[in-house]
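Participant: the following block contains a protein sequence and its predicted model.
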Amino acid sequence: MRSSGILRFSPELRPGSHQRRDGGSSRWWLIIDCDPELGRYLRHLYLLAQHRTRSLQNPLWGPHISVIRDEAPADPAVWGRGDGERVAFDFDPAVRETNGFFWCPVECAAALTLRAGLGLAREPQPPLHLTIGNANR
């Protein structure tokens, strides 16, 4: 399936704050902010597939793709170029789970090109994925 989202560099965790609960920061993070309705739809499909016995909560940043996760670019002066731009991506709607987090695999050439342009490894670890929710209460 195909969708699109907005590039967000250094996304805030709370208004005015990049401070994480574990003491880290979201300063060197880049996410693709996705349509909330897409996340709601995929969480609903998951609920139906679980015979309405297991629901998911929305992720902190809403449905999103983590492109850069705490990796400082080779040249910090270029950080943020493209912030607010829309990018297209393809995703597999079959939901997967890792440690209570639910996601769908993603392909996004623009995100990989952006990583490479910032001097980072083209392929992130873990690979690109659309986070749709979690079971953590």
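Facilitator: Right, received. Where do you want to start? Quick caveat: nothing in here was measured; it's all calculated off a predicted structure.
Participant: please make it C-alpha for all contacts and neighbour counts, starting now.
Facilitator: Noted.
Participant: ok, Phe9 - contacts?
Facilitator: Residues touching Phe9, when contacts are defined by C-alpha atoms under 8 Å, 6 or more residues apart in numbering, comprise 27-31, 79-80, 83.
Participant: looking at neighbours, which among these is most surrounded?
Facilitator: For those, the largest number of neighbours (other C-alpha atoms under 10 Å) sits with Leu30, at 25 neighbours.
Participant: distance between stretch 95-111 and the chain's centre?
Facilitator: 8 Å (C-alpha atoms, centre = their mean, to the nearest Å).
Participant: and that stretch, what's buried?
Facilitator: For stretch 95-111, a neighbour-count test (16 or more other C-alpha atoms under 10 Å) marks 95-96, 101-108, 111 as buried.
Participant: where does the residue nearest in space to the middle of the chain land in three-state SS?
Facilitator: Nearest to the geometric centre of the chain sits Ile65, at 2.1 Å (C-alpha atoms, centre = their mean). Under DSSP: H, G, I helix; E, B strand; the rest coil, Ile65 falls in the strand class.
Participant: structure B:
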Amino acid sequence: MLLAKGTLKYFPLKGESNDAGWLILECDRDLSLYYCWFVQKHLGLRLQHPKFGSHISVVRGEVVKNICRWNAYQSQTIDFYYSNEIKTNIRYWWLTVCSPCLMSVRQELGLDVRPEYDFHVTIGVWI
């Protein structure tokens, strides 16, 4: 696995009263650009870049039990490891991610350490 860094960004859901929000780890834009190029070069498929750029979804609109920890790590740089083996379900294309730090952040928020969808960087969507 390869080492990379990202920056935590919190996005509360406007108008939500149930303590739900989004937390992403914003990654270097070149990460998804390179792998999109690779897919196009070797498979001839053009992928649309992710809506929020290169990122790892840490909290995906889940109800946070320990709301006092929300925003605790805003803009903090976090290390993560990713596989260079591209995964796909034909529509979405991604790289598998491992990050004990992100698991700890989820745990502090009162969530399961592993999200519903394992940590990954979406590199693109085939449209």
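Facilitator: Done, it's in. Model, not experiment: these values are computed from the prediction.
Participant: returning to what we had before: could the contacts of Phe9 of the first structure go into a markdown table alongside distance to Arg115 of the first structure and secondary structure?
Facilitator: What follows is the contacts of Phe9 of the first structure, written out as a markdown table (distance: C-alpha to C-alpha, whole Å; DSSP: H, G, I helix; E, B strand; the rest coil):
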| residue | distance to Arg115 of the first structure | secondary structure |
| --- | --- | --- |
| Arg27 | 15 | coil |
| Trp28 | 12 | coil |
| Trp29 | 11 | strand |
| Leu30 | 9 | strand |
| Ile31 | 12 | strand |
| Trp79 | 11 | coil |
| Gly80 | 12 | coil |
| Asp83 | 13 | coil |
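Participant: leaving out the residues flanking it, which one is nearest to the corresponding residue of the first structure for Pro100 of the second structure?
Facilitator: Using TM-score structural alignment as the criterion, Pro100 of the second structure maps onto Ala109 of the first structure. Leaving aside its sequence neighbours, Ala109 of the first structure sits nearest to Phe89 (C-alpha to C-alpha, 6 or more residues apart in numbering; 7.7 Å).
Participant: what does that neighbour correspond to in the second structure?
Facilitator: With TM-score structural alignment as the criterion, the equivalent of Phe89 of the first structure in the second structure is Phe80.
Participant: how many residues are close by Leu33 of the second structure?
Facilitator: Each residue near Leu33 of the second structure was counted by other C-alpha under 10 Å, and the total is 18.
Participant: and the helices in the second structure, which stretches?
Facilitator: Under the criterion DSSP state H, the second structure contains helices at 29-43, 100-108.
Participant: of all those helices, which lies closest to Glu116 of the second structure?
Facilitator: Closest to Glu116 of the second structure of the helices of the second structure, according to C-alpha to C-alpha: helix 100-108, at 11.8 Å.
Participant: check the mean deviation of the closest one from the first structure.
Facilitator: In the superposition with the first structure, the aligned residues lie an average of 0.4 Å away from helix 100-108 of the second structure, counting by mean C-alpha distance after the TM-score superposition for the first structure.
Participant: so which elements touch that helix?
Facilitator: Applying 3 or more C-alpha pairs under 8 Å, 6 or more residues apart in numbering; DSSP states H and E, one finds that helix 100-108 of the second structure contacts strand 55-63, strand 77-88.
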